[in-house]
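S.K.: Quick one, what's the 3D model for this:
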Amino acid sequence: MRSRTLAVVVLAAGALVLAGCDALPTQSPEPTASASSAAPVPSGSSTAAPSPTADAGFTVPDSCEQLYSPGMLDELNRTNPPLNDPGITIYATENVEALEILSSGIPTLRCSWGVAGEPGLVTSVSVVSADQSAALRDAFSSSGMACEALGSGTVCRIEQQTIDRNDNIVSIGETHYLQGSGWVATHWVDFAPDGYTEDIVATLWS
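M.R.: Model prediction:
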């Protein structure tokens, strides 16, 4: 599966549209001081998102290795290295409202797995205000993500299958977790390890 080249995924107008580029394409890195534009996440089933528990003391980890349990870190290194390949510069979300917040200069740690042109994922861990957290929950639920309680916070997910230029089925999606002032955003292409976000939540909020 790592040998496939995929089409760039543009999440637009409630549907995932395939354009003529590779998976995990390069684009401008997530800015830290200015907003970027992107298309909204596609629609799907959704549920009302509960408000996360207050967590004003959340801080961004110092390194990507600190996001994961030893077992998950070992699995990622075995199944889809490397960590933080410079060729992967896609965003951790394609949702317009979420991308504006991610691009606003909030404290963020960005981590990726895989190489450009092959299956992989990008995760950003950020600190957000109460208003930003509420806006994110509204943006995810209104865009069609399925949101539910996870631990003391809220997890929102969306997944779609499409066809690449070689007529292969490709799975793409996003997962977001909000608890207090913490936000974990993951955008993935044909690589979604079981329990990935849950492992991050258990590690960062243990």
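S.K.: Could you use CA atoms for every contact and neighbour count after this?
M.R.: OK.
S.K.: ranges for the helices of the protein?
M.R.: Using DSSP state H, the helices of the chain run over 70-79, 96-102, 130-142, 196-204.
S.K.: contacts for the first one?
M.R.: Helix 70-79 is contacted by residues 65, 83, 113, 196, 199 when judged by C-alpha atoms under 8 Å, 6 or more residues apart in numbering.
S.K.: Quick one, which of these are buried?
M.R.: Burial by neighbour count, judged by 16 or more other C-alpha atoms under 10 Å, picks out 83, 113, 199 from the contacts of helix 70-79.
S.K.: List just the nearest of the residues you listed to residue 172.
M.R.: Closest to residue 172 out of the buried ones among the contacts of helix 70-79 is residue 113 (14.7 Å), distances taken as C-alpha to C-alpha.
S.K.: Wait, the closest one touches residue 121, no?
M.R.: Yes. Taking C-alpha atoms under 8 Å as the definition, residue 113 is a contact partner of residue 121 at 5.5 Å.
S.K.: could you list every residue that touches the residue minimising distance to the centre of the chain?
M.R.: Centrality entry for the chain: nearest residue to the mean C-alpha point is residue 186, 1.5 Å, by C-alpha atoms, centre = their mean. If a contact means C-alpha under 8 Å, 6+ apart, then residue 186 has 92-93, 121-124, 174-176 as its contacts.
S.K.: Please generate a structure for the following sequence too, so the two can be compared:
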Amino acid sequence: MSDHGTPTITPGRQWVLLILGGIVTVFVVAAAVWVVSMPWPASTPEVSPAGRPAPAAPPAAVPVAAPTASLAPGTPKPASCEEIYSPAMVGAFADQVLNPAWTTEPAADVRDGADDPELLAIINASEHLSCRWVSAAGASGSGVSTNVVWVTAEQTAAVDARLRALGMECYEELEGLRCITETSTDTDNFGQSHFLRGGIWLATVWVNAGPDGYTHDMVGTIWAGA
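M.R.: Model (predicted):
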């Protein structure tokens, strides 16, 4: 029977094994360093059923409030036309009603508180109430239309200058500025009254209507207690 003793490793083979072992160790260490140091994503994207990453949802839109003109402290702010007249003035309009339904129809024949394009542009660009005393049955040859307009100091100055340029009679009254114009014919009486005070413009036009003291009543009601 042959003798199978421990195999003998020659010096040449021992160096070869040492070199191979060193090379393998270097590769193992380098691979470990690469795995540890490589950048990783913060989170893994959700995978859609088709196998592709689902797109991230866009951020929710933040609503932006429309800018509004700030009112000076103490500026009256009636919320409706009913709040600008006294009960006595409401009773004085015997055959006319305030803002009947037909006045809000698209083709309604209604007027604003001015007939000048520059003044109308300021009314339309500003917060305002439209208050119309007219026939309940529809457009007729008489009525009173007032716009309560909240205006800035710059707009107030522009309205003042425009009223004077139009040749209206302007004077101080009731702690504000009053400008009026009136025309009479054989059949009709029509005119305008404008009152500016503390950030409010009362712009009124009338045709064959309008109780005495109409503007004074609005001023006394809007600035009641002032």
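S.K.: Make a markdown table from the buried ones among the contacts of helix 70-79 of the first structure and add distance to residue 159 of the first structure to it.
M.R.: Shown next, in a markdown table, are those (distance: C-alpha to C-alpha, whole Å):
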| residue | distance to residue 159 of the first structure |
| --- | --- |
| 83 | 23 |
| 113 | 18 |
| 199 | 19 |
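S.K.: separation between the counterpart of the residue nearest to the centre of the first structure in the second structure and residue 23 of the second structure?
M.R.: Aligned counterpart of residue 186 of the first structure in the second structure: residue 204 (TM-score structural alignment). Noted for residue 204 of the second structure: a distance of 100 Å to residue 23 of the second structure, by C-alpha to C-alpha, to the nearest Å.
S.K.: and if you look at residue 175 of the second structure?
M.R.: Between residue 175 of the second structure and residue 23 of the second structure the distance is 100 Å, computed by C-alpha to C-alpha.
S.K.: ok, back up a step: nearest residue to the residue nearest to the centre of the first structure in space, please, no chain neighbours.
M.R.: Ranked by C-alpha to C-alpha, 6 or more residues apart in numbering and with sequence neighbours excluded, the top spatial neighbour of residue 186 of the first structure is residue 123, at 4.2 Å.
S.K.: which bit of the first structure covers the longest helix that the second structure contains?
M.R.: Among all segments of the second structure classified by DSSP H, the helix with the greatest residue count is helix 11-37. The alignment of helix 11-37 of the second structure onto the first structure (TM-score structural alignment) finds no residues at all.
S.K.: coming back round to it: who's in contact with the residue nearest to residue 186 of the first structure?
M.R.: Going by C-alpha under 8 Å, 6+ apart, the list of residues near residue 123 of the first structure reads 92, 110-112, 184-187.
S.K.: Mind checking which of these land in strands?
M.R.: 110-112, 184-187 (DSSP state E).
S.K.: Identify the farthest-apart pair in these.
M.R.: 112 and 184 (12.9 Å).
S.K.: neighbour-wise, which of these two wins?
M.R.: Comparing residue 112 of the first structure with residue 184 by other C-alpha atoms under 10 Å, the one with more neighbours is residue 112, at 28 against 22.
S.K.: The more buried one pairs with which position in the second structure?
M.R.: Applying TM-score structural alignment, one finds that residue 112 of the first structure aligns to residue 132 in the second structure.
S.K.: Return the residues in contact with its match.
M.R.: Residue 132 of the second structure makes contact with 97-99, 143-146 under the criterion C-alpha under 8 Å, 6+ apart.
S.K.: Who's the closest spatial neighbour of it, skipping the chain neighbours?
M.R.: Counting by C-alpha to C-alpha, 6+ apart, the nearest residue to residue 132 of the second structure once its immediate chain neighbours are dropped is residue 145, at 4.3 Å.
S.K.: Show me what the one you found lines up with in the first structure.
M.R.: Residue pairing (TM-score structural alignment): residue 145 of the second structure is matched to residue 122 of the first structure.
S.K.: how about that match, what does it touch?
M.R.: By C-alpha under 8 Å, 6+ apart, the contact list for residue 122 of the first structure reads 90-92, 110-113, 186-188.
S.K.: go again using 10 Å as the cut-off
M.R.: Contacts for residue 122 of the first structure were tallied using C-alpha atoms under 10 Å, 6 or more residues apart in numbering; they are 24, 83-84, 88-93, 110-114, 174, 185-189.
S.K.: Out of these, which are shared with the second structure?
M.R.: Under the criterion both residues aligned by TM-score structural alignment, their matches' C-alpha atoms under 10 Å, the contacts of residue 122 of the first structure that remain in contact after alignment to the second structure are 83-84, 89-93, 110-114, 174, 185-189.
S.K.: After alignment, which residue of the first structure pairs with residue 166 of the second structure?
M.R.: The pairwise alignment with the first structure assigns residue 166 of the second structure to residue 143, based on TM-score structural alignment.
S.K.: Would you mind measuring from its match to residue 12 of the first structure?
M.R.: Applying C-alpha to C-alpha to residue 143 of the first structure and residue 12 of the first structure gives a distance of 10 Å.
S.K.: more neighbours, the two?
M.R.: residue 143 (21 against 17).
S.K.: didn't that one look like it was pressed against residue 174?
M.R.: No. Counting by C-alpha atoms under 10 Å, residue 143 of the first structure stays clear of residue 174, with 11.9 Å between them.
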